[in-house]
Structures are given as structure tokens and as C-alpha cells.
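*Asks:* here's a sequence, model it:
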Amino acid sequence: MRSKTSCFNGTLFRKNLSRYWPLWGLASFGGAMFPLAMLLELLHNGFRFWSPLETRQAYYTVLSYGVPVISIVYAILCAMAVWSYLYNARSVGMMHTLPIRREGLFVTNVLSGLTMMAIPYAVTGVLTVLVTMLFGGFEPVGVLMTVLGVMGESLFFFGLATFCAFIVGNVFMLPALYGLLNFIAVLTDFMVNLLAQGFCFGLNSSYSGTVEWLSPVVYLIQKISPNSTYETQWVTDRLGGQRYETSVLISVTLENGWLIAAYAAAGAALLGLAWLLYRRRRSESAGDVVAVGWMKPVFRYGCAAYSAILGGRLLYALLWDSFQSGRYFTVLPMILCMIAGGAIGYYAASMLLAKTPRVFKTTWKGMLAVALGCAALCGAMKYDLFGVTRRVPAPDSVKLVNVYAAGSNYYLTPGKDDALIEEVRTLHQTIIDDKDYILGYRSRTDYDFVADTASTEMAVEDSGAQSTISNIRITYMLNSGLKVERRYRLYLTSGRMAQKGTYDYLLDQLINSPEMRQKCIRWQEEGFQLDEAWLDTRYNGGDLSSREAGLILDAVAKDAENGDWGVYDWFRVDNDADSYEIQIHFQYRLSESQFNRTYDAIQVNVKEGMTETIRALKDLKLITDADLVTNRERYPWQYGKGGWDQYDQFYKQFNMSPEEYYDRYGEYPAGWFGTESGDSSTETEIDPAVDDSHSPSMSAGAEATGLGIIGGADGPTVTVTAAA
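*Replies:* Below is the predicted model of the structure:
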């Protein structure tokens, strides 16, 4: 009778499940706590029916943010359980002498691991469905999509863990390699940018996200999310009979859910590669750090590369940073530090592979290659052989341009803002061409580089001419989905600002153009949705309704058109002196195409001369004449020659602060703060040491974070989680 070849062994399958029951049993118990906690919370808060869409939204939220994190940890535990025999010589010898072919071992163990992954999810899912059914929230589409999503992500992470299991021969190396492969794109991106920003002029990004899809957990959490749509509806209170507006959930979809299917296919492919590795795997490789021969050089030189960049940067910071005169690396010390760091990684990997510390005589040629590689990489970045410093994207490759300058963000779209985009590209190219001038100035001053997006203005002397230092950021979102971002700390002078062709002149002409003043407001611009608006005054304030916000924005736009708002003076130190204590804040929700930011915000400081805005605020009864007191009138010591010494003298003489005195009497005593009468609006000498970082008349921050709630008489109340 001819024997049959089986690819599945039921006895081994049951043995795996019974042997490792604590693993999937404890996971199931932990998962069951979530629906139990949900049930207790619902009962505690009162019996309230859930709508099916609310249930779907909850399912998709867990699938988007919870399942990837849980699966990445649980998958490696299941893989370590079913493949543990590979890492012990006796165990692997015994398993390979059983009357089960390798095909049978592989398929049975894969199915065992996937089953152990599925059991906790099944227990948790069934209990959750029962709870939601109890409260009327059963939703079959959401359940089906969630089940498919969990299966797809489980397949991928277990496939990746299995692939790693056949590369290594040591059980401790399995989780290390698995963790590295899951985050290798993020780590590599960070390392490359960490090194490049020390050589490349204008590059200051620590992470670009170029190949983020190679880091599955990060990419899945970033890209997959529940997309909920709300509709404002009038409802009637059952008890009081009053009608009020509320936001009702009308649809929920899983944004970019197809990515799960793509990763599931990748997981199946990884299982296929793992089988190919298992077919050729030697039983004698049990205990080796790397079990695949051709992967050993990859391991050795990979460790050397990562150690050279991270270790080299650390050594440079410890040994040389305090000796360099500029912001950028000195080439020779950096090469030596990278060689030292690379040597540590190279020889550590060699010792692990050889299982002995006696590797120096046989591996010196490889170390020489590492040293030459470090020198070549530093030289290539120093002389910009990759074109990073010189890169200005072509107009047809860009789908959005963001400029941050003068304390505000400006968003430009091809097809609508082509002329402005070309001005930005010209400015960018001019800054690159003037690299030596900018770096030469900075090497002659004591100002440290500020690696943030805030506009930093400080008055400095330059042969009698007015001058300042300002940070700008230029970001291009490319059609490919990548972005090019550069940040520059520029030295501006009034003489160069009057000279055509200089970056000073081009920057001033761009930012102070009528078109860019309107761009700063972003009112009725495509891609922006006003989420929140509120008013701050000395005595009043609060949320603005959508009607009030619209009227105020129209008024600010008219002031901008008339030149009464938004004209930025680069050289004024006291540019908040003529501002009132009236601030209007607007928060905009951005579409995903705008650099994946959730929102952007602007702040309008009301100043003298903003007649349209002041008239609108008065008409809406949001301010009175009592609010129209400038900072120079209310806080004259901040702008006078005496400065804060006068403040202290005033307090000693009158036994109260100047603010308390002004609030009580409406003026200051004659002779104080540069005045002969009580009128504190008299001109006073400006103290040039006062440093103001932003123009109060227009300042914005795309990187602000927090929670926004927009409310008003004519609009619903919506809570928005802000994430930059």
C-alpha cells in the first residue's frame, strides 16, 4: 500500500495548543476584560441604546489604533512558541527525525500559531458583539470589516515573525530582529536625517517619513482611521419640549482600509519566503546568531552602519561639539568619530557570528571597508553630491507649498497660486546661492541656531543699518506623496532689503504682497474649514459664533486689502506698542493633503488703524471704547528708557503696581513714564534691548496642539482632537 504525504499533523497541532494554553488563555482572559468593562460602564451610566453607526465607529477605532499594537506583541510570542524547537540542537534533531516531513511541520506550526492568535480575538469579539446587541447597537458591516481587518493584520505580523524565525538561530535574536524590521524605516529615516542635517544647509528635519510603509505599525496607525461624518439636526427635548441643535453621526467608513489587505498579502508572501528558508535550513545552525549564510554579511555591515551613524554622532557630541564654531559638522572629526562607532558595531557583530572575541586578525579588511565607507559618506554630504542642499522642486512636481515666515503659515496651490509659487522658488534658490554669505555672517556672531519654526526677530547692529534675524520654513508637498522641507535662519538688513535680487528683498516682497496678506487670513480658502473662533480682551472674551467669525474675518480682509493689517515690519522691536489688548483667534481644520496636519491657527492682534475690524467688533458689541487702549498707553515702562526700573520705583512710591493704578484712575500720575501730564500716549524713547519674537498683528502656529471646541448661537458644538 502506497504511503501518503501529509502537510498537516493533527496530533502536533493539538499538542501545540495544549502545551501553550497559558499564552492564548491569558490573552483571552485579558481581552474579555474590555467588553466586561464596557458593559459595566454602560450599566453604571444608565441604560442607553447605541446606534449601529456608533458601534461601527467604535469597532473601526479599535481596529485602527488598538489591533496593530496588540498584534505586533502577540504575534512574536506565538511565533517564539511554535518555532522554539529550531534554537536547540536536541529539539531540532528530534523534530526532524519524526515521521513528519518539513512541509508537515511548517504548515502545522503556522496553523497552530495563527489559531493561537485568533482565539483571544474571537473571545473578545464575541463578547463585544453580545454587549452591543444588548444595547441595540449590533452592526453587521462593522463586525465583518473588523473581523477581516483583524485576520489580515494577524496574518501579516505572524508571517513577519515566522520569516524572522528562520533567519536567526538564537531565540533571543528572534524578538530583536522582529522589532528591528518593524521599525527599521523609522529608525533609518531618523538616523540619516540626524547625520544629514549636520552637513546639509537648510535641512533640519529629524524625520521625513519617506519609506514609512516599511514600518508597519507606524504606517497603519498613521494611515488607517475611522472617517466619521456628522450632520447638524434639530431635535426636541422629550421632557421640556424645547428644540435645540445637535450633531448626528450619519456615516462611518474605514479610511485606507485597503492597506490591511496589502499587508495581509505581504504576510502571505513572507510565509512563502520562510518556507523556502526552512527547506534549506541546516539543523546544525541551531544556536547561531544568524542561521542563513548570505545574511551574515548583511548583519555584520548593518550593525556597523547603524553604530557608525548613531555612535559617531554621540561621540562627536561628547568630544567635539564644544570646539566647533558653526552649526554644521567639521568633516575630519566627524569621520573619525564615525569610524570609531562603526568599529564597535562591526567587531561586536563579528564576535557574535564567530562566537569568539578572537576576530581582529581575520576581519581587518572588512573594517577597512567600513572606515572608507564612513569617509565617503561624510565627504558626499559635505560637498552635496546627493543634491540635497541645492534641491528646489520643479513646479510640475508640486501639489502644495507651505511657507512659514513672519510668524504665519501660507499655503499655495498649483493652478491657483502659480505666480506666488514661482516667487517662493526664486526666493529659495536665492537663499541657496547666498549660502556662503549666510553662513559667513553666522560664523561671525554669537547667535546659536534655533531649530524650531518660530519667527525669531532680534535687533542687531550692522554699520548703522537696521538688521534682524528671522527663521523661515519652506515645505513642498510633492505629487509622489513625499515632501521637501527646508529651514533657514536668515540675516536681514534694511540696505539689502532695498536692493533687488537679494533674498532680503524677495522675502519682503513676497510676505508683504497683497495676495499673501489674504493668504494669511485663509478666509474662504479652499481646503480650510473654520473649526473654532474666540475673542480675548482685557475684560471680556469667549467663543464666537460662525456669523460673528465671518463678519470679523471679512473686516480683517478689508483691512489687509487697505494695508492696515498684515504689513510686516521686519525691523521694529516694539511692534506690539500700538496694539490693543484685543486678540481674535481662528482655528482652521485642514484637509489631509496639507502635510497631514489636523489644523492650523491664526491670531489677529487688533492695532491702531484697523478701522474695519474695530468697527465690526463694535457693531457686534464685542468691544467698547474702554478696550481701545494701546499697550504703549497701558504699559509705558516696557517701551520707555527707564524700563522696569521705573516699574519698581512706581510700586515703592504708590504701594501698588502701575496696572492697578491705571485700572483705578484711568491714567498715570504726571511726570511718570516720560509724560508731563496724565496722558501716557506721549512718545517715549524705545529701548533697543527689548526683543519681540512675533509680530502681534499676525502670528500663527501650525504645530500648536490641543483641543478645540467651536460653539455659538448658530452652530453645533463639535469637539475636535488636534494633532500636529
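*Asks:* can we go C-alpha only for contacts and neighbour counts from here?
*Replies:* OK.
*Asks:* which residues of this structure fall in strands?
*Replies:* 225-236, 243-255, 398-405, 408-412, 467-478, 483-493, 528-537, 541-543, 579-590, 599-607, 699-700, 706-712, 715-722 (DSSP state E).
*Asks:* distance from the chain centre to the fifth one, please.
*Replies:* Using CA atoms, centre = their mean, to the nearest Å, the distance from the centre of strand 467-478 to the centre of the chain it belongs to is 18 Å.
*Asks:* I'd like the structure of this one too, to check against the first:
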Amino acid sequence: MQSKTSFFNMALFKKNLSRTWIVGLLYFIALLLMNPISFVLTMADFDNSWYVESGYTREIMLYQHMQYVPKSGIALTVAIVVTGITFWFLFNKRDNYMMHAFPVSRKSLFFTGFTTASLVSLVPLVVNSIIMTIVAFVEKAPAIDAIWYWTLIVAVTTELFISIAVFSMMTSGQIITSVVFYFIFCYLYTLMEVAFRITASFLMFGMSSALSDLDSTMLTPAFFISANCGVNAVVDTDDYGKLIGFSYELTGAKYLAIYAVAAVVITFIAYMLYKYKKLETVHDFIAVPFLKPVFTVGMSFFISMVAGGFVAEMINAAKTLTYSTKFAIAIVSAIIIGCILFYATQMMIEKTVRVFSAKKFLYCAGYSAAALVVLLCLRLDVFKIENKVPNANDVEWVGFNCDYAMVFTDEDEIGTMIELHKNFLEDKKELRDVNVLYSDVPGNSFTIKYKLKNGKTIVRDYSVVDTESEEVSAQYVAATEPILDFVNSPIQIKEHVIGNIYDDCTITEMSFSGYLYDESLEDYYSTYVDFDYLTDREKQEKFARVYEAVLKDVDAGKLFTTSFGTDYYNNEDQLYNDFSFTIQNKKTPYFSDTDFFWGYEYANSYVRYEQSIYVQLTRDCTNTLQALKEEGFYTDDEEILTYGEYNQRMGYDYY
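*Replies:* Next comes the predicted model:
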């Protein structure tokens, strides 16, 4: 038997291996399927594939393959499985007392177990990478740096998660609770942030999309490593999918170094917890005394905060509440639910229902007071969340979305939007209650989205009502009308709704559908004209004349305008007729405001030189309608009808 002062015990190591080797084998098989076998299958008929014709090489294929092989997800799973099996004895009274009765120090037990978990996790990984390297040479795809950098990422991530798993094992005397704690610790920061954001989306002015701009941070490694550490392969193609450029980068090395240090620190803390852990804590919900109040307060506060916001939102859905009333309901609900959770948590920790004492009551009162302070801080916007408007120097672009999406990248336009946003927030007290103050006034909503230069986004959503209503106050109009004046400017509509090539383009396609009613069918039929008898040049000349009329209606404020009322969905004004056209400039790429606003720039990263535009016409679009008639798209004014007229004729009851 080795010395009680030794860090490692061979007999114990062999015993641990006898219980965990099957996990290592299964892990190795999974890695084989994900890496070498998957890549071999991909390359099976590579020489006859579309990739070769498009200019891809075997090396490029391997870089792309390694880019998408899972990293943190597999490490997260393997770490807790191996660690749980290795330290299983801590959760069974008989095994726990027996293991600690042997002449083996806790130091040996801990570090031998840690070494076992590490080797069972890392050996399959390294062997897999060796096989993958051989496969790469056989396939003539020598992207060896990508293979081994991926291996390094998974190795560091695995050690980090093993350290967290061991820490979790030391905090509880129950295996299931330890596993739950493991996942809580791995996602703790994100869980807390999500709780605050959900509450903010329920209660705070402009924050209904608070969850949409959630970013990963280093405090949530499961998300952060996948997003920021890996093989980043960039393929540039032309309009026909042909390869015109390739580059790659091995990202996140500095983060891996930080995580490696963090793994060492967490492992040391876990060892210290184990060193002083009492044997009788087996089967205890929480085995570490100082974590009991932390867990109690944390669970009570975050769950009750979200629950309180949910209660207020449910009541608000049934009957629209003022901002202050909604917050008051949320605060009262959160404190009541928090107190219930406080005592329920105490019952789980102490394994008894006898937790109602003067001491516990004082603790609960103290918790309630602290929770009240935090919730009041949210109500009073102490942290300036509702009023947050970024500095213009930090903004890459500003997006505005109401009836149409617009993205402003020009410095002057960014500055203008920021000032308009600040002016809007000056009337916040009235604006956050518009749905109550002006419940009978038609309304709408709009979104302002800031894409910052550091990659983060800030999104704010606001409910508004018709600025032209006689019921709204002068202060409300002063806060909202400047926004409408800016986005309804003809130049802004042309640049951002039609597109950046609006003044230098060819109209390659145009479609208009007139409708006439057929008494025998009791339905409308389309009178669409395709102009197939014309040459492409003649068509484009015809389309261009209609397009000029469209621009005239834009200048007259009749097309693509935004309203804070319900004009965009007004069945009495909007025409049932379909009208669309395609603009093209073969030299200037088209900038899609809609794609950038909604984040589609990555999904649609290819360069395009044309865009189809759908136009919602009204009877007020006299220039466009006259041009369409003159150019033969329709001949009879009866072919023009509104949604209301269509619904009424068809017998629908919502006209």
C-alpha cells in the first residue's frame, strides 16, 4: 500500500479504471463516428463531386469539416459521466465510510480520481486525433493544424468541465443533486442573466425583446467556447458557387489559456472542500455549510422574480395595466412567492418541515427586504436600462422597424436616430402607458436596434398610437412625430425600402394583378398580363416608365410610408391587387436593410445585385395606377379593388 501522503494510488487507479473504461470506449467510438469516419464518407466520391468543379480542394474540405465538429458539448457530457462514476462512493454511506477507512489519504483519493477521469476522457481524444491525422494524409488533406487545435480545445474544455464536475460532487451528498448542480454551475451566469432579462421583458419599458440580444460570455464556457474557440474557415464564392478565395484562422487561444488556469483553480477549491468534507454529509441535499444560504437566497430570488413578472404579465393580458400598477403586482407577487420558496428550500436542505422559527423568520424578512430593494431599483431604473442609448462612436449601424425595416450606416443618420431616440425617451412617463391612456386610439409598435462595433446588439421595442389622433397630447406628438418625419422622408424611403441602387438600376421584372368578379364562379379571377410578346428591352422600357411613377408617389408621400396608427393594415385603403418589381445593378451590390436588421446577413452572405420589391398600393397612388393603366397592366378601373371591397363581395365579415 502506498503512503498516505501520496498524491496517487495505483491500486485505486486500477479500481477506478475497471468501472470507467466502458465510458472511454463509448466516447472513442463516438469520436470515430464524428471525425475520421464522417470525413472518409464525405470524401468517398470527392473527385467526381460538385466540389471539385467549384474549385474546392481536399485540404479545404478538412478545414470545413473540423470547423463544425462539436467541441464543448461532448466535453460537457463526458466530464460529468466519468466524474460521477469515479466519485460514486461519496454518495453511498457504506462505500463512503469504507473508502475513508482504508489507509489512503483524502489527497490520494481525490487526485487519483481526478487523474482517472482525465485519462479516461483524454486518451480516446488523443487516439482519435492520431487516427484522424493518418486519415488526413491518406486523403491528401494535410490540415493537421486544424485537427490538433480542435483536440487542444476539447482537451482544455474537458479538464475545465471535469473540475466543475468534481466541485459539484463535493457540494452535495446526493448524486442526482450533484449532477443538477453541475449543469447549474456550468450555465449559472447565463441562467441569472436570463432571469433578469425575462423579468425586464415583462415589466420594463421598451424591453420586450430583452432575450433577443443575449450574448455568450466567458462565464458560460459551454456557449462561449463553441462560439469563440475553433477553426474558422471562410470560403468566398461567386454568384455561381465557384470558389474565388479561402482563408482560415485558429481562434480563441487566449481564452483556452484562461480556462486552463480556471480549471486548476476550481480543482484546488474542490480538493479543499473534499479535504474538510464530513462523512456524515452523505445524502445531504447540500454538504457545504456556506452554500446553504447562498442556494436558498439564489433560488428564492431568481425564481420568484421571474414568477412575479409572469403573474403581472398574465393579469396585464386580461386587463391592460399601467406601468406602475403592473410593477406593483409583480413586486408583491415576487415577495410572496419568494417567501414560499425560501421555506421550501429550507425544508429540502434540512430534510424536515420544522423550519418555522424566529431565526428563520428573520432570515426570510431580510431576504424579502433585499429582494424588495432590487425590484424597486428595476422599477426606478436605477441602472439606466430603459434610458440606455449608446454613444454614436460605438455604433456600427442603427435599425428601425415598424411597417418597414430600415438600417442606417451613415454617421450622420446614426447620430440623427440616436437623438430621435433620446427625444422619444424624454416623454417616457407618458409613453409607457399609451395603451391605457389612449386605449381607443389605433396603435402600432416599432423597434430600434443598435449593432455595436464590439459585436453586441441593443434592442428596444415600443408601443405607440396614431400621432394624428385628436386624443393624444402635445408632448406625445413632440416625442413621436420627429421619428415619423425622418423615416417617411422620400430619400430615406428610396434608400432603405427600395434600396441603395434605386437611382441607378434596371427594372428586370414587374408584375401586377388586376381582379374582376365572375358571377358564374362567384369569385374573383386575375387579369395578369405577362407581355411575352415584347422583347426584353421593350419590357424594361415599359417597366422603367412605371417605376418612375412609383418614385413620384414616394415623393408625394403615398408609398412605403410608416404610420403609428393602423394604416398599413387598413382594409379600406390598401389595394387587394398584387404589385411587385425587381431592381438590378450588375456593378453595385444590393444592400438589404431587411436582411441586416433581422440578422440574415450571415445566412445570405453571398453578394447579390438585384432585389424583388413588393409594393402595397392604395387608391392614393395615382401616379403608379395611371402608369400601370397606360402601360397595359390593366385596362378597366373595375380591376382595382381594396381588401375591404374584396372581403365584402366575398361575404367575409372583417371588412
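*Asks:* closest one to Pro636 of the first structure among the strands of the first structure?
*Replies:* strand 579-590 (12.6 Å; CA to CA).
*Asks:* now that closest one and strand 715-722, what's the angle there?
*Replies:* 80 degrees (axes from the mean of the first three to the mean of the last three CA atoms, to 10 degrees).
*Asks:* ok, and for stretch 12-30 of the first structure, which residues are buried?
*Replies:* The neighbour-count check on stretch 12-30 of the first structure (16 or more other CA atoms under 10 Å) flags 12-13, 16-17, 23-24, 27-28 as buried.
*Asks:* so where do the helices sit in the stretch 151-300 of the second structure?
*Replies:* In the stretch 151-300 of the second structure, the segments counted as helices under DSSP state H, counting those that start in this stretch are 175-186, 188-203, 221-228, 253-275, 291-318.
*Asks:* mean shift of the fourth one relative to the first structure?
*Replies:* By that I understand helix 253-275 of the second structure. With mean CA distance after the TM-score superposition for the first structure, helix 253-275 of the second structure departs from the first structure by a mean of 2.7 Å once superposed.
*Asks:* can you list contacts of that helix?
*Replies:* 106-107, 110, 153, 156-157, 159-161, 163-164, 166-167, 170-171, 229, 288 (CA atoms under 8 Å, 6 or more residues apart in numbering).
*Asks:* cool, the second one as well?
*Replies:* Applying CA under 8 Å, 6+ apart, the external contacts of helix 188-203 of the second structure come out as 184, 207-211, 216, 219-220, 302-303, 305-306, 309-310, 312-313, 323, 326-327.
*Asks:* quick one, what contacts the alignment partner in the second structure of Ala291 of the first structure?
*Replies:* Matched to the second structure by TM-score structural alignment, Ala291 of the first structure sits across from Ala287. By CA under 8 Å, 6+ apart, the contact list for Ala287 of the second structure reads 170-173, 277, 281.
*Asks:* format those residues as JSON lines; extra columns: neighbour count and distance to Phe543 of the second structure.
*Replies:* Output for the contacts of Ala287 of the second structure, formatted as JSON lines (neighbours: other CA atoms under 10 Å; distance: CA to CA, whole Å):
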{"residue": "Met170", "neighbour count": "25", "distance to Phe543 of the second structure": "74"}
{"residue": "Thr171", "neighbour count": "25", "distance to Phe543 of the second structure": "73"}
{"residue": "Ser172", "neighbour count": "24", "distance to Phe543 of the second structure": "74"}
{"residue": "Gly173", "neighbour count": "24", "distance to Phe543 of the second structure": "76"}
{"residue": "Lys277", "neighbour count": "17", "distance to Phe543 of the second structure": "81"}
{"residue": "Thr281", "neighbour count": "19", "distance to Phe543 of the second structure": "81"}
